[in-house]
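# have a look; sequence and predicted model below, questions after that.
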Amino acid sequence: MSGTRAFRAAATGARLVTGAIVAGACVVAVVFGVTASWPSVEHKPASAEVTPLPGDTVLVCNGDFRAIGRDPANPFQMVTAGSPALSAAGSSGTADSTPLVADDLAEGGSAQRLVGEVEGREAPLLAATESISLAAEDLSGLAAAPCRPASQDSWIVGGSVQTGAEDLIVLTNPGVVPSTVTLVAHGSVRASRTVIVPAESQSAVPLTSLAAGSDLPMVHVTATGSPVRAVLQSSLTRTLDPAGVDLQDAVSAPQQHAVLPGVRLFETQGDSGDSTVVRLMSPDADAQAVVTVNALGSAAIAGTFDVPLTAGTPTELSLSALSPGEYTVRVDSDTPVLSAVRQQEGGGPRDDFAWVMPAPEIDDEVLAAVPLGPAPRLVLVNTADADVTVQVEPVTGGDPIDVDVAAGSSSSIEVRPRTVYSVKGSGPIHASVTMTDTGALAVWPLWPAAGTQQSITVYP
């Protein structure tokens, strides 16, 4: 029996040793398997790169300039003060024009919708600008504005509800369905209003009906159902004398780095010491803005101003400390802000004023339509670190002009009224068109062409 026990003990020990070895091998195999690369099976979904067809280029013009208060028995009635002169051209020929009815004008009126049809897979370049010169007992001055696409979200930065100001927010719906438009006024008085703009029509809302009592009103415009074109029509009367008119385009959104070309400071007269001011507002958060002013044609800084901003509260900065002349204003902020510059020719009757809006960056060919008006000039600004050469050429034929714009500087050239130009730079630029004469001021920025359609990935 003792031999049998010894045999069994030896067998049991062998089994234990063998089990330990096998278990250890399993542990090593698991560790190695976890860290080692294993073959994988990958299934890639079928996909295709597709470039959507671009839509037609559609521009909306402002149409007739409105007069309000001409009938003492009906002071809120709006009538046509005059129809503008239109200059337009496109890369694919003459655009189709459709009238948009202004039902709220007592004697009737209309604006124009311009459509450049797609050719092949490319949307055509199209540019149009309106201008009007007024010399009536209640309205005097020059107003000009480009025709622009409609938008579902935009901001009116300028405007006034002070005594003598008659400002109207003109809303144009070029679509085939009605648009519900919400207007929200920001400033010392905050208010909102909703209006319905019927399909293919235009209507206007007095700024005083929305922002009465507000010192520096700004208005956020949002549209549902159909996008609208929003423009601020402004007029000013001092005592009983007209003192200017203007058409101010809306901006699409606040910016952290805004460039405003074509600002002019005039000799101050009488009580017009603040004839040129920068209006600013940060809609969403407190901000610190820096306003930098450069003389036209120079990279040297003529003035720098630090402006603290409280969220939702507009403020203004006077540029009266600077010498009279032509300037570019830049606004840089740590958060997106709204900005515009108001320039006033003088403080007397039959003077004029104009709002200067930020000019977006242009890095491709655009068309610039110059309407009827005095002494038009194209102002070009280069904020980059390298020099830029800009070619300016009439689309109907003529010798091109090459304009060299030094890094961080600006330049301007004379252009002809009632002419459309092709403008193309060797690098990004900002540009505005200005018109200046006694009792006549107008400034408006050039906008990039409609963006090219980008490819998208489609998964069946």
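Ah, there it is. Bear in mind the structure is a predicted one, so any value in this text is a computation, not a measurement.
# alpha carbons only for contacts and neighbour counts from here, please
OK.
# show me how far the biggest strand by length in the chain is from its chain's centre.
Longest strand of the chain, by residue count under DSSP state E: strand 325-344. When C-alpha coordinates are averaged (C-alpha atoms, centre = their mean, to the nearest Å), strand 325-344 and its chain have centres 13 Å apart.
# list the buried residues in the helix or strand following it.
Tracing the chain past strand 325-344, the next element assigned as helix or strand by DSSP states H and E is strand 353-356. Neighbour counts over strand 353-356 (16 or more other C-alpha atoms under 10 Å) mark 353-356 as buried.
# again, but for stretch 412-431
The neighbour-count check on stretch 412-431 (16+ other C-alpha under 10 Å) flags 412, 415-425, 428-431 as buried.
# keep only those of those residues that are in strands.
Using DSSP E, the buried residues of stretch 412-431 in strands are 412, 419-425, 430-431.
# how about the strands in the stretch 251-400 of the chain?
Counting by DSSP state E, counting those that start in this stretch, the stretch 251-400 of the chain has strands at residues 255-265, 276-281, 287-295, 301-309, 315-318, 325-344, 353-356, 366-370, 377-381, 388-394.
# can you lay out those strands as CSV showing distance to T237?
Formatted as CSV, those follow (distance: least, C-alpha to C-alpha, whole Å):
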stretch, distance to T237
strand 255-265, 21
strand 276-281, 18
strand 287-295, 30
strand 301-309, 30
strand 315-318, 21
strand 325-344, 13
strand 353-356, 12
strand 366-370, 28
strand 377-381, 28
strand 388-394, 38
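# which one, of those, ends up nearest to V28?
Closest of these to V28 is strand 325-344, at 57.5 Å (criterion: C-alpha to C-alpha).
# what about G141, which SS state?
strand (DSSP: H, G, I helix; E, B strand; the rest coil).
# so who does it touch?
Neighbouring residues of G141 by C-alpha atoms under 8 Å, 6 or more residues apart in numbering: 133-135, 243-246, 350-352, 439-441.
# could you redo the last one with a cut-off of 10 Å?
Residues in contact with G141, defined by C-alpha atoms under 10 Å, 6 or more residues apart in numbering, are 132-135, 235-236, 242-246, 350-354, 437-442.
# ok, P417 next?
P417 makes contacts with 87, 369-377, 435, as judged by C-alpha under 10 Å, 6+ apart.
# report the longest helix in this protein, please.
Scanning the chain for the helix with the most residues, using DSSP state H, yields helix 2-35.
# next, the buried residues of it.
Within helix 2-35, judged by 16+ other C-alpha under 10 Å, no residue is buried.
# in addition, the following structure is provided for comparison:
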Amino acid sequence: MHKEENDAGTPAASSPAPSEGVGVRSEERAKPAKKGRRPARRGMVTGLLSAVAILAAGGGLVSAASLAPQPASDRRLEIPLASVPAGSSQDVCPGPAKLLEGTPVGTDPQFSPVSATARSSVSAAVVSAAGGSLPGSRLSALGGSELLRIADVPGSATAPAGASGQLAGIVAQRSVEDVSVLSADALGNRQPSAAAVMNYTATDGDLQGSAAAACQAPSNDLWLTGANTAVGRSSVLNMTNASTTPATVSLELFGKSGQIKAPGSRGLLVAPKSTRSIVLAGLAPGEERLSVHARSTGGPVSAFIQQSVLRGLTPGGVDFIAPGTAPAARQVMTGIDIQDPDGLAALTAAPGYLDAAPSLQITVPGPIDAVVEVKLFGSAGQKALPGGGVVTAKAGTVTEVPLAGVPAGQYTVSATSDVTIVAGARVNRGLKASQSSDFGWAPSTAQLGSQHVVPVPQDGERLLVFGALDDRATISYTPITADGKLRPAASANIAGGTTTSLKVPAEIGKSPVVAYVVSASGGAAYGTVLLEREGRNDVSTVAIAPGAEGQEKVKVTLGQ
């Protein structure tokens, strides 16, 4: 390294030659020696002696170093970590569901007006630290115009005295007409605790049903599972760039027969503060199961797939497919609501209803086939799948595993593989072909930690569903009401290998429940929000967003 620096910069000083004499001025060397006097030779002798002394000293140093205790050869130096200042959070909420108009040319969609009963709203919560202040926060349109101020500049609102010493800022069922963004500022060098959910409902039209998704932190690498471009199914990929930097997105598509090389799937430009919609049937037509890997350079993006089903003239539901966790050897999905097995068997026997049953889809992005063990955990423990639960998923393909055939109830699904996989699970409501039905996709989620903010919509039946895999786990959940108060916390003790469902009450203390703060301890636990509606077949699942972290540390790479 030093040689490269000297080659590129100031020349390194060379060692003096013995003939020049160490410690002799250049003008003395230039004078010819007088007869009978030998000053130059004395200088040479002096130089040689000095050089010998220097070499001897160096040899002593080398010998001393060689005799000194040396570090073990297998000792590894820790990679240094550098603290990164906390930044503001920005969660992008999908826009309302829109009906495709006719058959689009290429991949650019044209939308027709939505039904008269369609409603789209955002619910959100921002929570202060214990005894702290509420961070500055707001709900805005994608272009930047403010829809609702939650809290002013950081520190302007402080937590009241109480058991928790915390304060919450609330967005309760705010109507939206397009993509919206929840922003919260960092406070005290800590990431803000904030989360939002977008909820769509309609009781008529081709897009009747319910669709909900947790608002999403933008990323440069996203995996989405559950798209379908077969006849009667429409899949629209909506990519939003909420930053001020252009984003260039490339898509990798995986189908039931392998990876799909689609012209027009690379180099898709998403301008700053804009959304780009892609009809996936224009890239991969006739695919009954389709996974999308979206990677962006430049600005990060959020991505949702609007998926809908129309069986002849009968609406089959609508949903927002959200990204799941990155490829891993284990993927977990919870909130899988399974209906009566006999009713499901009769329904799926009808033409066009094969995808009206719960199932797990597994994508293998690598070049090696995966051997996957699928386990289903209900309230009474593990339930065996009719097919045995062990499947081989081919490399580069999307494999479907039916989840029907077990007693009705809420379940947690675990898929463990010998290679990394991506997974998502489908839930369905409705058992009669003559009636409208609905479906929802549960993305794979990360293990629960502490301080997860979990907003819930204001209407319908709302369930918090938690699953513990191997060991017993304890879930603490603190309700947040519309008046901004954090109510007394409760806890649920979940045995390993089981799933627990908790019904969200409409009110606490005469104030509507709008969110929870959830923390988990003990064994690995996972959670989701399951949304249904009494008297209808509406169903949606909403993943619990990651909890806020303290000061982030990143690895520092030491280069030359």
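Done, it's in. All values reported here derive from a predicted model rather than from experimental measurement.
# re the thing from before, what subset of the contacts of G141 of the first structure is buried?
For the contacts of G141 of the first structure, buried by 16+ other C-alpha under 10 Å: 132-134, 235-236, 242-246, 350-354, 437, 439-442.
# quick one: which of those residues sit in strands?
132-134, 235-236, 242-246, 353-354, 437, 440-442.
# R5 of the first structure: which of those residues is nearest?
A354 (114.4 Å).
# can you tell me the closest non-neighbouring residue to the residue mapped onto that closest one from the second structure?
Matched to the second structure by TM-score structural alignment, A354 of the first structure sits across from G440. Distances taken as C-alpha to C-alpha, 6 or more residues apart in numbering put S540 closest to G440 of the second structure, at 4.8 Å, once the chain neighbours are dropped.
# the one you found pairs with which position in the first structure?
S540 of the second structure maps onto A442 in the first structure, by TM-score structural alignment.
# residues near G408 of the first structure, how many?
G408 of the first structure has 17 neighbours, counted by other C-alpha atoms under 10 Å.
# ok, the counterpart of it in the second structure to A380 of the second structure distance?
Using TM-score structural alignment as the criterion, G408 of the first structure maps onto G497 of the second structure. According to C-alpha to C-alpha, to the nearest Å, G497 of the second structure stands 9 Å off from A380 of the second structure.
# again, but for A408 of the second structure
12 Å.
# minimum distance to V195 of the first structure: which of the strands of the stretch 251-400 of the first structure has it?
Checked against C-alpha to C-alpha, the stretch from the strands of the stretch 251-400 of the first structure lying closest is strand 325-344, at 23.9 Å.
# can you spell out the matching residue range in the second structure for the closest one?
Residue span in the second structure matched to strand 325-344 of the first structure, by TM-score structural alignment: 409-428.
# mean distance, that stretch to its aligned residues in the first structure?
Stretch 409-428 of the second structure differs from its equivalent in the first structure by a mean of 1.3 Å after superposition (mean C-alpha distance after the TM-score superposition for the first structure).
# now which residue in the first structure aligns to E373 of the second structure?
Match for E373 of the second structure (TM-score structural alignment): V290.
# got the contact list for the residue nearest to G440 of the second structure?
199-200, 209-213, 318-320, 335-337, 426-429, 438-442, 462, 529-533.
# quick one: closest of the strands of the stretch 251-400 of the first structure to N62 of the first structure.
strand 366-370 (14.9 Å).
# residues in the second structure aligned with the closest one?
Under the criterion TM-score structural alignment, strand 366-370 of the first structure matches residues 452-456.
# ok, how many other residues are close to V231 of the second structure?
As a measure of burial, V231 of the second structure has 16 neighbours, counting by other C-alpha under 10 Å.
# mind checking how far it is from E252 of the second structure?
22 Å.
# hang on, the earlier thing: list the buried residues in the longest strand of the first structure.
Buried-residue list, strand 325-344 of the first structure, by 16+ other C-alpha under 10 Å: 326-333, 335-344.
# quick check: angle from that strand to strand 255-265?
Interaxial angle of strand 325-344 of the first structure relative to strand 255-265 (axes from the mean of the first three to the mean of the last three C-alpha atoms, to 10 degrees): 100 degrees.
# and the end-to-end length of stretch 108-121 of the first structure?
End to end - C-alpha to C-alpha - stretch 108-121 of the first structure spans 39 Å.
# contacting residues for the counterpart of Q233 of the first structure in the second structure?
Correspondence of Q233 of the first structure to the second structure, assessed by TM-score structural alignment: Q306. For Q306 of the second structure, the contact set (C-alpha under 10 Å, 6+ apart) comprises 94-99, 211, 227, 234-238, 277, 279, 318-322.
# now with 6 Å?
The contact partners of Q306 of the second structure, taken as C-alpha atoms under 6 Å, 6 or more residues apart in numbering, are 235-236, 319-320.
# contact partners of the match of strand 366-370 of the first structure?
Here stretch 452-456 of the second structure has contacts from 124, 195-196, 514-518, 547, using C-alpha under 6 Å, 6+ apart.
# mind redoing it with 8 Å?
Identification of contacts with stretch 452-456 of the second structure by C-alpha under 8 Å, 6+ apart yields 123-127, 193-197, 462, 513-519, 529, 544-548.
# just the closest of the ones in strands among the buried ones among the contacts of G141 of the first structure to T12 of the first structure, please.
Relative to T12 of the first structure, the closest of these is A354; by C-alpha to C-alpha it sits at 104.3 Å.
# and that closest one, what does it touch?
Counted by C-alpha under 8 Å, 6+ apart, A354 of the first structure has contacts 143, 245-247, 342-344, 441-443.
# for T275 of the second structure, same thing?
T275 of the second structure touches 238-241, counting by C-alpha under 8 Å, 6+ apart.
# adding neighbour count and distance to L268 of the second structure, write these out as CSV.
Shown next, in CSV, are the contacts of T275 of the second structure (neighbours: other C-alpha atoms under 10 Å; distance: C-alpha to C-alpha, whole Å):
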residue, neighbour count, distance to L268 of the second structure
N238, 19, 12
M239, 24, 10
T240, 27, 12
N241, 26, 12
